[in-house]
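> here are the coordinates; sequence isn't available:
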């Protein structure tokens, strides 16, 4: 399953889990909070380190 497929299969439980780590209240009310929520959903569905190798080459050692 690709990352996009995982994001598209997000459930209400995934949203609730993402909101647990948010710095804002129950729902984002401004652009900064919406961006934070978007990033929290990415972390929830595909992992906190997903895409790091593309964005920051050499950030993490290749453990394979």
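Yes, it's here. It should be emphasised that the depicted structure is a prediction, and the values quoted were computed from it without experimental measurement.
> from here on, just use CA atoms for contacts and neighbour counts.
OK.
> what residues of the helix or strand where residue 16 lies count as buried?
Taking DSSP states H and E as the criterion, the element that holds residue 16 is helix 12-20. For helix 12-20, a neighbour-count test (16 or more other Cα atoms under 10 Å) marks 15, 18, 19 as buried.
> included below, for side-by-side comparison, is a second structure:
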């Protein structure tokens, strides 16, 4: 994420009424939760892939 994006987002937050900001935040969170159901990997499979990738990178966290 670029610093410029963060500045633009903060500017939007400051000028946007709470009702609008809250509604958009709720829509975003709900979309994430709905999409999580469609994720093709189980938690265990995902963690196994992350661990394997970490080992391939020489133990560095990814």
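Arrived safely, thanks for sending. Computed from a predicted model, the values in this text were never measured in an experiment.
> send over the TM-score of the superposed chains.
Here the superposed chains carry a TM-score of 0.34, computed using TM-score structural alignment, normalised by the length of structure 2; 27 aligned residues with a Cα RMSD of 2.4 Å.
> still on that earlier bit, what helices or strands is the next helix or strand after the helix holding residue 16 of structure 1 leaning on?
Later in the chain than helix 12-20 of structure 1, the nearest helix or strand by DSSP H and E is helix 31-46. Of the remaining helices and strands, those touching helix 31-46 of structure 1 by 3 or more Cα pairs under 8 Å, 6 or more residues apart in numbering; DSSP states H and E are helix 3-8, helix 12-20.
> export these to a markdown table and tack on distance to residue 42 of structure 1?
Shown next, in a markdown table, are those (distance: least, Cα to Cα, whole Å):
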| stretch | distance to residue 42 of structure 1 |
| --- | --- |
| helix 3-8 | 7 |
| helix 12-20 | 9 |
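> to residue 32 of structure 1, which of these lies closest?
Ranking those by proximity to residue 32 of structure 1 (Cα to Cα) places helix 12-20 first, at 14.2 Å.
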